[in-house]
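Undergrad: predicted model and sequence follow; I will ask about them next.
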Amino acid sequence: MTLFETIVLAIVEGLTEFLPVSSTGHLIIATALMGITPTAFVKLFTVAIQLGTILSVVVLYFKRFFRSWAFYFKLLVAFIPAVIFGLLFSDLIDEMLESPMTVAITLVLGGIILLFVDKWFNKPQTDDSDTISYVTALKIGLFQCLAMIPGTSRSGATIVGGMAQKLSRKAAAEFSFFLAVPTMFGATAKKLLDFYKAGNTFTPQEYQVLLIGNIVGFIVAIIAIKSFIGFVTKYGFKAFGWYRILVGGVIIVLLLSGHSLAVI
């Protein structure tokens, strides 16, 4: 990977990871347009740069992360379903990742849901994500499992899950950010372990690529999170719905016209 490719992919990841638009779908388009071969390192890179985006959440919400032990227990409760489903259906998930059409269709379907989610859940009762119950945390965690279908969007699934539990847009988005920390850390750790188990090692250039990618992803994610909270609180999710439909439609058109999109 070149320095330019590294920066572009890191920007894409930082912008899309916490937005309900599917970072997977965007990374597929970015790698395809730049002609990047999906080597073992490239596949690892697209997951490992999540460490930078994780750090952005911790930095932005530093005080919230050290408020009480109950906060950590709620995140753990919400995180457990993803661990269980991930272990049970890992082979099926890998198969779906090999299908760009699955990603495209899921992007469109998720976009349609976002067009109506503000109308469906328009009577929130909780505006502080720290006050949710353990049962609510578990239900949001179950929604997160839907994101194992490529193209769904982890943040999109958890935000919709939070709003379904009568959280405000802001509270649902913030809890989604918090839940991303253990989820993305776990995914990155597993990917690194699999990388080394396969007998792979990093070259000095690859270490540099990972460092630059995480720094760029960290900076971009901070900007994305700040902008997203303000935008969604004021305008809702309809714009993201139309955007997902557009991106999914582009992928479908490319596939039907004979283009081969390398799934990362």
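TA: Yep, it's here.

Undergrad: going forward, measure contacts between C-alpha atoms and count neighbours the same way
TA: Will do.

Undergrad: if you count neighbours, what's buried in the helix or strand hosting Phe177?
TA: Counting by DSSP states H and E, the element that carries Phe177 is helix 169-197. For helix 169-197, the neighbour count (16 or more other CA atoms under 10 Å) marks 169-185, 187-188, 191-192, 195 as buried.

Undergrad: okay, the angle between the helix or strand hosting Phe218 and helix 169-197?
TA: Secondary-structure element containing Phe218, defined by DSSP H and E: helix 204-235. Angle, helix 204-235 to helix 169-197, by axes from the mean of the first three to the mean of the last three CA atoms, to 10 degrees: 160 degrees.

Undergrad: take a look at this one as well, against the first:
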Amino acid sequence: MSIVEAIIIAIVEGLTEFLPVSSTGHMIIVSSLMGINEDEFTKMFEVCIQLGAILAVVVLYWRKFFNFSKPAFYFKLFLGVLPALILGYLFADQIDALLEKPEVVGLTLFLGGIVLLFVDKWFKNPVIDTDEKMDYFKAIRIGFYQCLAMIPGVSRSAASIIGGMQQKLTRNAAAEFSFFLAVPTMAAVTGYKLLKSHELITSSAENMKLLLIGNAVAFVVAMIAIKFFIDTLKKFGFRIWGYYRIVVGAIILAAYFMGYKLEM
């Protein structure tokens, strides 16, 4: 992996991690097009640069994360992340196998796009406009929705936001709780990957440099993307992202069924 390739993948991660379009699916596609998807370092890199993206959430919402006078917030995050930790551990091998199937990414992007076209109509009467008004049972239910993102192409952001709206949160409240929930979820995944791959990371100074650059780029881009997403969500809802997913998913499926080789 070159520095340019690392920056490109990090930009994709920062742009898509908090949008309802699947960052994993996009990184898989981009690394495949660049011909580096088979490399073990690339696979590790795509997971570990999530650390930069989640740091953007902590910085943007630092008052929320460091307000220790409200412990209920941290307990809700714990309950919300618990299903993903348990199911991710139990089905790790099956999840890795799905990551290698381009038709799965294409199909889930396409179907998820159709869902996003109707989300705003399905959940018209929200009653909870902040996470403080949300009880613990709702937090864990949203956590189960988040588990749908273990299927590549589903999007962790989309799954958890839809879960929040199904639990009567407003679009903005659901989106913000999705951002908050990303921090412990992705920190756990990234930490586990770093521990498993520490020999690969420390095997060369170049690998460590690429990881630092990747995380820095993902951090900056994610800061911009989060603000952009909140603004577009207020103005347009989810339809714009639904159309985007349908187009991208259709292109991947068409390429796959026409016999174009897209190795993942």
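TA: Alright, I've got the coordinates. It should be emphasised that the depicted structure is a prediction, and the values quoted were computed from it without experimental measurement.

Undergrad: thinking again about what came up before, the helix holding Phe218 of the first structure against the second structure, how far on average?
TA: Superposed on the second structure, helix 204-235 of the first structure shows a mean distance to its aligned partners of 0.6 Å (mean CA distance after the TM-score superposition for the first structure).

Undergrad: what lies in contact with the helix or strand just after that helix?
TA: Sequence-wise, the next helix or strand downstream of helix 204-235 of the first structure (DSSP H and E) is helix 238-256. Here helix 238-256 of the first structure makes contact (CA atoms under 8 Å, 6 or more residues apart in numbering) with 20-21, 25, 29, 100-101, 103-116, 118, 260-261.

Undergrad: just the ones of those in helices?
TA: If you go by DSSP state H, these have 25, 29, 100-101, 103-116, 118 in helices.

Undergrad: ok, how many other residues are close to Ser2 of the second structure?
TA: 11 (other CA atoms under 10 Å).

Undergrad: and the gap between it and Gly35 of the second structure?
TA: Applying CA to CA, to the nearest Å, the value for Ser2 of the second structure to Gly35 of the second structure is 12 Å.

Undergrad: before we move on, what about Lys234 of the second structure?
TA: 38 Å.

Undergrad: tell me which of those two has more neighbours.
TA: Neighbours were counted for Lys234 of the second structure and for Gly35 using other CA under 10 Å; Gly35 has more, 14 against 11.

Undergrad: and stretch 102-116 of the second structure, which stretch of the first structure?
TA: The alignment of stretch 102-116 of the second structure onto the first structure (TM-score structural alignment) spans residues 100-114.

Undergrad: and that stretch, how far from the second structure on average?
TA: Looks like 0.7 Å for stretch 100-114 of the first structure (mean CA distance after the TM-score superposition for the first structure).

Undergrad: who's in contact with that stretch?
TA: 21-22, 24-25, 96-97, 149-152, 237-238, 240-249, 251-252, 255, 261-263.

Undergrad: same question, stretch 25-39 of the second structure
TA: Residues outside stretch 25-39 of the second structure that contact it (CA under 8 Å, 6+ apart): 1, 5, 9, 12-13, 16, 42-43, 46, 105, 152-153, 262-264.

Undergrad: first to last residue in it, what's the distance?
TA: Stretch 25-39 of the second structure has an end-to-end distance of 17 Å (CA to CA).

Undergrad: pull the distance from it to the chain's centre.
TA: 17 Å (CA atoms, centre = their mean, to the nearest Å).

Undergrad: equivalent analysis for stretch 171-182 of the second structure, please.
TA: For stretch 171-182 of the second structure, the distance to the chain centre is 12 Å (CA atoms, centre = their mean).

Undergrad: with stretch 93-112 of the first structure instead?
TA: 14 Å.

Undergrad: next one: stretch 191-206 of the first structure
TA: Taking CA atoms, centre = their mean, the mean C-alpha location of stretch 191-206 of the first structure is offset from the chain mean by 23 Å.

Undergrad: just the buried residues of the ones in helices among the contacts of helix 238-256 of the first structure.
TA: 25, 29, 100-101, 103-115, 118.

Undergrad: how many neighbouring residues does the spatially closest residue to Leu138 of the first structure that is not a sequence neighbour have?
TA: Leaving aside its chain neighbours, Leu138 of the first structure sits nearest to Ala78 (4.6 Å; criterion: CA to CA, 6 or more residues apart in numbering). Each residue near Ala78 of the first structure was counted by other CA under 10 Å, and the total is 27.

Undergrad: which residues touch the alignment partner in the second structure of Ala78 of the first structure?
TA: Taking TM-score structural alignment, Ala78 of the first structure has Gly80 as its aligned residue in the second structure. Shown in contact with Gly80 of the second structure (CA under 8 Å, 6+ apart): Ala139, Ile140, Arg141, Ile142, Gly143, Phe144, Leu181.

Undergrad: same thing with Gly217 of the first structure?
TA: By CA under 8 Å, 6+ apart, the residues touching Gly217 of the first structure are Ala10, Ile11, Glu13, Gly14, Ile49, Gln50, Gly52, Thr53.

Undergrad: the aligned residue in the second structure for the third one: what's its closest spatial neighbour, skipping adjacent residues?
TA: Using TM-score structural alignment, the partner of Glu13 of the first structure in the second structure is Glu13. Among residues not flanking Glu13 of the second structure along the chain, Ser23 sits closest, at 5.7 Å (CA to CA, 6+ apart).

Undergrad: for the one you found, what are its contacts?
TA: With contact taken as CA under 8 Å, 6+ apart, Ser23 of the second structure is in contact with Val12, Glu13, Leu15, Thr16, Glu17, Gly153, Ser155.

Undergrad: quick check: the farthest pair among those?
TA: Longest distance between any two of these is 15.0 Å, between Leu15 and Gly153; criterion CA to CA.

Undergrad: comparing these two, which shows the higher neighbour count?
TA: Set side by side, Leu15 of the second structure and Gly153 show more neighbours around Gly153, with 30 against 25, by other CA under 10 Å.

Undergrad: please tell me how far the more buried one sits from Gly259 of the second structure.
TA: For Gly153 of the second structure, the distance to Gly259 of the second structure equals 20 Å [CA to CA].

Undergrad: cool, Leu194 of the second structure as well?
TA: From Leu194 of the second structure over to Gly259 of the second structure the distance is 36 Å, taken as CA to CA.

Undergrad: again, but for Met134 of the second structure
TA: To Gly259 of the second structure, Met134 of the second structure is 48 Å away according to CA to CA.

Undergrad: against Leu261 of the first structure, how distant is Asn200 of the first structure?
TA: Asn200 of the first structure sits 25 Å away from Leu261 of the first structure, going by CA to CA.
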